[in-house]
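**Q** generate coordinates for the sequence data below:
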Amino acid sequence: MSRPRSPRSVLVVDAANVVGSVPDGWWKDRAGAARRLHERLLVGDTSYDDIVLVLEGGAKAGVRPGRDQHVLTVHAPRDGDSTIIAEVARCRDKGDTVVLISADHVLRGRCEGLGARAMSPSWLLDQIG
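**A** The predicted model follows:
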């Protein structure tokens, strides 16, 4: 008989929202902006067990889907919001503590309704330097 899994702390990142919060020309190279965010999440100190990075549209070309160390990259098949909500629900269903990173108030409200806490993109960017 297997032991129950311990709850984990998970950060779910709305990549489009985080990248879009800094006017650094990201719109000229969405894939490159996604790759840079992914790299910062790999080396940044967030103190979370896992990070789920949700990419949509052109940003998906910057990072392959799958796990790199503690970062799981998920490609949204359609809109990012639906995938983010599904990832929050998946983690909450496992008993994980979830923090969503997004400035989208509607998305934040929906995820908070699932039991997640929400923080701003600037909070995350401060954490990962």
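**Q** please make it C-alpha for all contacts and neighbour counts, starting now.
**A** Fine.
**Q** the protein: helices as residue ranges?
**A** 15-19, 30-43, 80-93, 105-113, 121-128 (DSSP state H).
**Q** possible to save these as CSV with mean neighbour count and distance to E56?
**A** Formatted as CSV, the helices of the chain follow (neighbours: other CA atoms under 10 Å; distance: least, CA to CA, whole Å):
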stretch, mean neighbour count, distance to E56
helix 15-19, 20, 7
helix 30-43, 18, 10
helix 80-93, 18, 6
helix 105-113, 16, 15
helix 121-128, 16, 17
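**Q** let's see this one next to it:
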Amino acid sequence: MRVLVVDGANVVGSRPNGWWRDRAGAAGRLHASLARADLDHDVVVLVLEGRATSGRPAGRDGAVETVHAPGSGDDAVVEEVRARRAHGDDVVVVTADRALRERVTAAGGSSVGPSWLLSRTS
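**A** Sure, this is the predicted structure:
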């Protein structure tokens, strides 16, 4: 399976559009845009952390699965990569966070930047 894991905080934070005033709303809008987009992946996992988790309940909704990070969003992203790779899935993470990209590569995944995703969801 082809799995796309989205670092919600990093993707939302890549656009200075006032998201910080309504983190939950920004998370909900990101989820909606992921649900509408044709991203050529079997599963899309949206990882949310902190106040953004109130914008979308955890669980699967169509092709989008929302995960609430119990602590660090980066740790939750890496855990998703490890778990999915253990099942033989091809995993791509959307983030611009350099340290997270290195951790993703070490866990067997690959990464693309937010602009890749945003150009497909706008």
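**Q** which residue lines up with V88 of the first structure in the second structure?
**A** Aligned by TM-score structural alignment, V88 of the first structure pairs with V81 of the second structure.
**Q** ok, now A61 of the first structure?
**A** Residue correspondence to the second structure (TM-score structural alignment): A61 of the first structure is matched to S54.
**Q** so who does that match touch?
**A** Residues in contact with S54 of the second structure (CA atoms under 8 Å, 6 or more residues apart in numbering) are A24.
**Q** the same query, at a cut-off of 10 Å, please.
**A** S54 of the second structure sits next to R23, A24, G25, A27, G28, L48, H68 when contact means CA atoms under 10 Å, 6 or more residues apart in numbering.
**Q** ok, G25 of the second structure next?
**A** Going by CA under 10 Å, 6+ apart, G25 of the second structure touches W19, H31, R51, A52, T53, S54, G55, R56.
**Q** the fifth one: neighbour count?
**A** Same thing as T53 of the second structure. Look at T53 of the second structure: counted by other CA atoms under 10 Å, it has 21 neighbours.
**Q** what of the fourth one?
**A** A52 of the second structure has 21 neighbouring residues, counting by other CA under 10 Å.
**Q** now do the contacts for it.
**A** G8, A9, W20, D22, R23, A24, G25, A26, A27, G28, H68.
**Q** how much space between H87 of the second structure and R2 of the second structure?
**A** To R2 of the second structure, H87 of the second structure is 11 Å away according to CA to CA, to the nearest Å.
**Q** which pair of the contacts of A52 of the second structure spans the longest distance?
**A** Within the contacts of A52 of the second structure, W20 and H68 form the most distant pair, 18.1 Å apart (CA to CA).
**Q** who has more neighbours, these two?
**A** Taking neighbours as other CA under 10 Å, W20 of the second structure and H68 compare with H68 leading, 20 against 13.
**Q** in the first structure, what residue corresponds to the more buried one?
**A** With TM-score structural alignment as the criterion, H68 of the second structure lines up with H75 in the first structure.
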